[in-house]
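In: What follows is a predicted protein model with its sequence.
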Amino acid sequence: MSEPADIRHPGHVEPGASPNEVHDPLIRQEIKKAKVWFGAALLIALGVLLVQPLMVIGAGIILGVMFDGGVRLLGRYLPIGRSWRLLIIVLASVLFLVGTFYLMGLGIVQQVEQLRVTLELQVVRLTTYLTQQGLMPGASDVSGVARQALSSVGRLTSWVGSAVGAVTTMFFILVLGLFFAMEPRVYERGVQWMIPRASRDEFALTLDRMGFTLRRLLAGKLLAMVAQGVVTWLALLLGGVPLAALLGIITGVLAFIPNIGAFVSGVIMVAVGFSAGVDTGVWAIVVYVVVQGLDGYVFSPLVAKKTVDMPPALTLGAQILASALVGLIGLALADSFVAMIKVALERRAEREEKRVVTRSPPN
């Protein structure tokens, strides 16, 4: 019994050429080029549209690298499994934060409110003095300029403007960091799988160098943060500057952001110092100069010696671009991304130099 004419066997292929088929090799080559350019433009457009979540993922990766560095360091002294070492690092971090806020919580909250009032009074005094000297416009004009500046900053950081958004962002960064630190090899293998086989060895070596450099960079920054915070606190306390503990915490936290963080902490420190008198204000200036001198001549050179030496202008330019794109998180992570890009470029330069040496004829 014959099958109906309208029934086809599975896998049956209709004969004949398609009207969309291109036979000219030149046109085929141009179409392939157009596909490549279109794909590149699409990736750039997606990168611009998704730059904020991409930065959150990048922050999670950097936090995972920090956890991974602690796990590797702890592994030198405790021969236990990686999961247990990671658990120890996380619990130690949580206990440190909870203990710090428990011991200093109420005092810090009061000092934060006092700092806000002090800074407002100092700004009013400064603007009044400059207005009397004819160096600034009137109060109404100053208010208008301030509103415009604050609105501009609000546009740059609108995605973390609310407390709920900030907490949610930090939660995602923490979860991503923990996942990356638990099984870094899983994600590394996944990324390598998307790289062509011929380039996987070079990619693995570059990725390993980037991770090593980033671990060293973050460890150095954490040590510098602690050192600057403690030195600032003790020095301001010795000079009788108000809010010494809070100013030490602010200096230590802002030390994570090169260039800009030191400037902001210095302005706050000097403003609070002059609120208690000229002598304490001068002492605050001396403390700021000494702390930044230690950072410039001791901490930063040691970190650069162990990692990569990045010119200040390069770091500042990257911070300006990153903050304009994604706000505070871009400002905080700009130098880490610049360091990784520099390591990748240095590795590429080494590879090209080896090729030139290999191809050059012997004398």
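Out: It's in.
In: going forward, measure contacts and count neighbours with C-alpha atoms only.
Out: OK.
In: got a list of what the closest residue in space to Met55 that isn't next to it in sequence touches?
Out: Among residues not flanking Met55 along the chain, Gly330 sits closest, at 6.9 Å (CA to CA, 6 or more residues apart in numbering). Gly330 makes contact with 55, 319, 322-323, according to CA atoms under 8 Å, 6 or more residues apart in numbering.
In: Now name the helix or strand holding Gly330.
Out: helix 328-359 (DSSP states H and E).
In: So Pro258, which state does it fall into?
Out: coil (DSSP: H, G, I helix; E, B strand; the rest coil).
In: Would you quantify the distance from it to Val286?
Out: Between Pro258 and Val286 the computed distance is 20 Å (CA to CA, to the nearest Å).
In: And for Leu26?
Out: Taking CA to CA, one finds Leu26 at 71 Å from Val286.
In: ditto for Ala334
Out: 29 Å.
In: Neighbour count: the two, which is higher?
Out: Set Ala334 next to Val286 and count neighbours by other CA atoms under 10 Å: Ala334 wins out with 23 against 15.
In: doesn't Ala324 make contact with the more buried one?
Out: No - between Ala334 and Ala324 there is no contact under CA atoms under 8 Å: 11.4 Å.
In: Common neighbours of the two, please.
Out: By CA under 8 Å, 6+ apart, no residue touches both Ala334 and Ala324.
In: take a look at this one as well, against the first:
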Amino acid sequence: MIRDKKPAETVEKELTYIQKVWHTVAIVALLVVVILIARVAFNVLLMVLAGTLISTYFHGLGDLIQRKTKWKRKPAMYISVGGTFILLGLLFWFMGANIQKQVKELSDTLPHTVANFKAKLSETSLGQKVLDYTQDDDNSQKLIVTAQHFFSTSFGVMGNIYIIMFLSIFFTLNPSVYKDGIILLVPHDRKELAKCIIDRISFSLKGWLKGMLLSIVLITIMLFTGLTIMGIPAALVLALFAGMLKIIPNFGSLAAMIPGVLLALTISLNSAIIVALIYIVSQTIVSNIVTPIIQNKMINLPPALTIISQVLMGTLSGVLGIILAVPLLSIVFILVDELYVKKINDEDDVRSVQSKPDPTLAD
């Protein structure tokens, strides 16, 4: 029996279809690989930015020492880097025992604090609904998974810190190598623009660092004083915790207030209200003092856009992304302003000049 042979056109169409399917699969696979590489590369970029910020702090402190003492650059930088590590070591040395004691006290008190909070929360119908929702196994598991993902990083926290510290030291020792290397990659007619952008970014990052350091010191001192007067346990640890979380705008202040208010609830409801007011007033005073300093050194970022960038960065890169969301957003604004907005404005100015009639021809 002779089988019917398929026409050549049909065979060619089937081969073309199979080729298209394989091409599509290859493109999708390539996109997935590129996305995965880009995500890892983005986390590396964040670590580079963190190292740059620490290096900017060292150079800013070195500039201050050089202006005040009239010393040469190298001794000023040695004092900046070495003095910072020595100061941190002394602080941990003198405060370490007190901090360890208060951390133990906080860990011993916290279970009773949470139980007391749940008891007070269950007294209202709305509070009971919240407890039922959080105690549900599925919801609890979702919250745990979300928290783990939220605070996860690509290489682990200790690995990231290790890499960031080494990057900051290398950037501090010889910053001109990296700055000139970036400028070398730019076309000759754009080198001046590249220098201008780098200078603007450096100025902006210095302003952000000054504002953050001032915020951390002020909020730590104010909260430690207020919580000590109120007789709240582990006042030093709570104040340091709030100071460290100040580096995370919007969300950090809210997260820092929770353990302090919970501990105050073990004393009385009035104490909890007063402690909450201490947190709110301290944050408000610090924000009103520091915000003008930051706005003078940085681009005035819209609050809603800042929150959106924090949520996006937290989803992509965890806690490191949240911390660096504001300086990264500032860098993006500077790049857009220099590479797009000013170019558009210059073109509009040229068009407006060309459209004006020549007064000499009118005469």
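Out: Nice, I can see it. This one's a predicted model, so the numbers in the text were calculated from it and none came from an experiment.
In: picking that back up, out of the contacts of Gly330 of structure 1, who has the most neighbours?
Out: Result: Gln319 is most packed of the contacts of Gly330 of structure 1 (other CA under 10 Å), 26 neighbours.
In: Aligned to it, what sits in structure 2?
Out: Counting by TM-score structural alignment, Gln319 of structure 1 corresponds to Gln310 in structure 2.
In: Just give the nearest non-adjacent residue to its match, would you?
Out: Distances taken as CA to CA, 6+ apart place Ile322 nearest to Gln310 of structure 2, at 5.0 Å, with adjacent residues excluded.
In: and that neighbour, what is it in contact with?
Out: 248, 310-311, 313-314.
In: try Gln122 of structure 1
Out: 271-272, 275.
In: Whichever of those end up buried, select them in ChimeraX.
Out: Only the buried entries of these go into this ChimeraX selection, using 16 or more other CA atoms under 10 Å:
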select :271,272,275
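In: Of the contacts of Gln122 of structure 1, which are reproduced in structure 2?
Out: Shared with structure 2 under both residues aligned by TM-score structural alignment, their matches' CA atoms under 8 Å, the contacts from the contacts of Gln122 of structure 1 are 271-272, 275.
In: and of these, the nearest to Met136 of structure 1?
Out: Using CA to CA, Ala271 comes nearest to Met136 of structure 1 of the kept ones among the contacts of Gln122 of structure 1, at 18.9 Å.
In: Quick check: the aligned residue for the closest one in structure 2?
Out: Match for Ala271 of structure 1 (TM-score structural alignment): Leu262.
In: can I assume that match is in contact with Val275?
Out: No - when contacts are counted by CA under 8 Å, Leu262 of structure 2 is not listed as touching Val275 (9.6 Å).
In: circling back: check the mean deviation of the host helix or strand of the match of Ala271 of structure 1 from structure 1.
Out: If you go by DSSP H and E, Leu262 of structure 2 is part of helix 251-265. Here helix 251-265 of structure 2 is compared with structure 1 after superposition; its mean distance to the aligned residues, by mean CA distance after the TM-score superposition for structure 1, is 1.3 Å.
In: who's in contact with that helix?
Out: 109-110, 113-114, 116-117, 232-233, 238, 241-242, 245-246, 271-273, 275-276, 279, 283.
In: Gly154 of structure 1 -> structure 2?
Out: Using TM-score structural alignment, Gly154 of structure 1 pairs with Gln148 in structure 2.
In: okay, now its match: neighbour count?
Out: Count around Gln148 of structure 2 with other CA under 10 Å applied: 12.
In: Leu36 of structure 2 too?
Out: With other CA under 10 Å as criterion, Leu36 of structure 2 counts 12.
In: Can you name the element that comes right after the helix or strand hosting it?
Out: In the assignment (DSSP H and E), Leu36 of structure 2 maps to helix 8-69. Sequence-wise, the next helix or strand downstream of helix 8-69 of structure 2 (DSSP H and E) is helix 73-121.
In: That following helix: how far from the chain's middle?
Out: In terms of CA atoms, centre = their mean, to the nearest Å, the centre of helix 73-121 of structure 2 is found 21 Å from the chain centre.
In: Same check on stretch 243-255 of structure 2?
Out: With CA atoms, centre = their mean, you get 11 Å for stretch 243-255 of structure 2.
In: What is the end-to-end distance of it?
Out: End-to-end distance of stretch 243-255 of structure 2 (CA to CA): 11 Å.
In: Against Ser317 of structure 2, how distant is Val311 of structure 2?
Out: Counting by CA to CA, the gap from Val311 of structure 2 to Ser317 of structure 2 is 10 Å.
In: Compare these two (neighbour count), which wins?
Out: Ser317 (22 against 17).
In: can you count the residues close to Ser15 of structure 2?
Out: Wrong residue type there; residue 15 of structure 2 is Leu, not Ser. 12.
In: What does it correspond to in structure 1?
Out: Leu15 of structure 2 maps onto nothing in structure 1, by TM-score structural alignment.
In: now Thr109 of structure 2
Out: By TM-score structural alignment, Thr109 of structure 2 lines up with Thr118.
In: mind listing what's buried in the helix holding Gly330 of structure 1?
Out: Neighbour-count burial for helix 328-359 of structure 1 [16+ other CA under 10 Å]: 328-340, 342-344, 347.
In: ok, now stretch 204-212 of structure 2?
Out: 204-212.
In: which residues of the stretch 151-300 of structure 1 fall in helices?
Out: Per DSSP state H, counting those that start in this stretch, the stretch 151-300 of structure 1 carries helices over the ranges 163-182, 184-193, 200-238, 244-254, 260-275, 278-294, 300-306.
In: how close does the fourth one sit to structure 2?
Out: Just to be clear, that refers to helix 244-254 of structure 1. Superposed on structure 2, helix 244-254 of structure 1 shows a mean distance of 1.1 Å to its aligned residues (mean CA distance after the TM-score superposition for structure 1).
In: How about the shortest one?
Out: Helix 300-306 of structure 1, aligned to structure 2 and superposed, deviates on average by 2.3 Å (mean CA distance after the TM-score superposition for structure 1).
In: try stretch 82-92 of structure 1
Out: Relative to structure 2, stretch 82-92 of structure 1 is 1.7 Å off (mean CA distance after the TM-score superposition for structure 1).
In: In structure 2, what stretch matches that stretch?
Out: Taken onto structure 2 by TM-score structural alignment, stretch 82-92 of structure 1 occupies residues 73-83 there.
In: quick one: the aligned partner of Asp63 of structure 2 in structure 1 and Leu78 of structure 1, what's the gap?
Out: Using TM-score structural alignment, the equivalent of Asp63 of structure 2 in structure 1 is Arg72. Arg72 of structure 1 sits 10 Å away from Leu78 of structure 1, going by CA to CA.
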